[in-house]
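Q: Here is the input, now give the coordinates:
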Amino acid sequence: MALAAHDAADRVEQLIILTERLTDLIAREAQAFESRRPQDAAAQVEETQRLANIYRHESARVRAEPNLVFGAPPDQRQKLVRATEAFDAVLARHGRAVMAAKTVTEGLVRAIADEVASQRQQSAGYGPGATTATNSAAAATAITLNRTA
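A: Next up is the predicted model:
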């Protein structure tokens, strides 16, 4: 999907609106991750993806054809530059929040897997003289996580 602009000023105005809306959505997602409530970010995922695709497409068009925005008034183009700078800052914040959530999640999964492995008994042989040992280093354990939790 592309923007349907009448002229450069209209295109720049639509890009400003798009960038500001996308910035707001990504800032909310970052806040959800920072608040340790990633499930709150799920509500806007589809809209964020849709707008991000439009933004990516339009950014590529403007890079390929700069004259699409050069006819807009300088103050309006400057407003687009400021909106883009704010968007870049929010993207950096979002990246840090997602990386922190990823690190915490990986640590939790590792801790759970280690605990399950330490509690699982390993068979040391077959037959009537077989013994059991708890060797967590040798235990290969599979765990299943509920994605809706």
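
Q: Going by C-alpha atoms from here, please, whenever you check contacts or count neighbours.
A: OK.

Q: nearest residue to the spatially most central residue of the chain other than its sequence neighbours?
A: Among the residues of the chain, the one closest to the centroid is Val98, at 6.0 Å (C-alpha atoms, centre = their mean). Spatial nearest neighbour of Val98, excluding adjacent residues (C-alpha to C-alpha, 6 or more residues apart in numbering): Phe33 at 6.6 Å.

Q: Work out for me the element the one you found sits within.
A: Per DSSP states H and E, Phe33 falls inside helix 8-34.

Q: just how off-centre is that helix within its chain?
A: Relative to its chain's centre, helix 8-34 lies at 15 Å (C-alpha atoms, centre = their mean, to the nearest Å).

Q: List the buried residues of that helix.
A: 8-16, 18-34 (16 or more other C-alpha atoms under 10 Å).

Q: Sequence B follows; please return its structure for comparison with A:
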Amino acid sequence: MAIHAADAVERVQRLIELTERLTELVALEAQAFEQRRPQDAAAHLEETSQLANIYRHESARVRANPELVAGAPLAERTRLMRATEAFDAVLARQGRALEAARTITEGLVKAIAEEAASARVTGVGYAKGGAAAAPAKATSLTLNKRA
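A: The predicted model follows:
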């Protein structure tokens, strides 16, 4: 999907609208993670994904051909730069929130695994010849990095 624009002015205006909406959505996601409510981040996931794809595509087009926006007035191009800076700041905020959520999740998984291991019954019964049986061997626990 691409932005359709008649000229550089319209293209810059559409890019500003796209960037501002994407900034708003990513800020909502970051806020959801900061409030420890990741389920709330899923509310706009489809729209965010679509807009991020368009943003990525259009950014690459403009980088490859700066003439697509060069004809727009300086004030509009400056507005686009400010919108992009705000988007970058929100992305950094979201990155910090996601890292914190990941750290918390990993800590919870580790605590649960340790608790499960400590609750395991060890050394029940007797071995051959009446000696106490060796403690049960630990079993592995597989964690998915995407958790």
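
Q: Now do the same contact list for the residue sitting furthest away from the middle of the first structure.
A: Distance from the C-alpha centroid of the first structure, by C-alpha atoms, centre = their mean, peaks at Pro128 (54.2 Å). Contact criterion C-alpha atoms under 8 Å, 6 or more residues apart in numbering gives no residues in contact with Pro128 of the first structure.

Q: Quick check: it is in a helix.
A: No: counting by DSSP: H, G, I helix; E, B strand; the rest coil, Pro128 of the first structure is not found in a helix; it is coil.

Q: Could you check how far it is from Arg120 of the first structure?
A: Pro128 of the first structure sits 20 Å away from Arg120 of the first structure, going by C-alpha to C-alpha, to the nearest Å.

Q: one step back: the residue nearest to Val98 of the first structure against Arg96, yeah?
A: No: the criterion here is C-alpha atoms under 8 Å, and Phe33 of the first structure misses it with Arg96 at 9.5 Å.

Q: ok, average deviation of whichever helix in the second structure runs longest from the first structure?
A: In the second structure, with assignment by DSSP state H, the single longest helix is helix 74-119. In this overlay with the first structure, the average offset of helix 74-119 of the second structure from its partner residues is 0.4 Å by mean C-alpha distance after the TM-score superposition for the first structure.

Q: list the helices and strands that helix packs on?
A: helix 8-34 (3 or more C-alpha pairs under 8 Å, 6 or more residues apart in numbering; DSSP states H and E).

Q: how far apart are the helix it packs on and its match in the first structure?
A: So helix 8-34 of the second structure averages 0.3 Å relative to the first structure (mean C-alpha distance after the TM-score superposition for the first structure).

Q: Need the contact partners of the helix or strand following that helix.
A: With elements assigned by DSSP H and E, the helix or strand that comes after helix 8-34 of the second structure is helix 38-41. Applying C-alpha under 8 Å, 6+ apart, the contact partners of helix 38-41 of the second structure are 28-30, 32-33.

Q: The closest residue to Ala117 of the second structure other than its chain neighbours: which element?
A: Distances taken as C-alpha to C-alpha, 6+ apart put Ala138 closest to Ala117 of the second structure, at 7.7 Å, once the chain neighbours are dropped. Assigned by DSSP H and E, Ala138 of the second structure belongs to neither a helix nor a strand.
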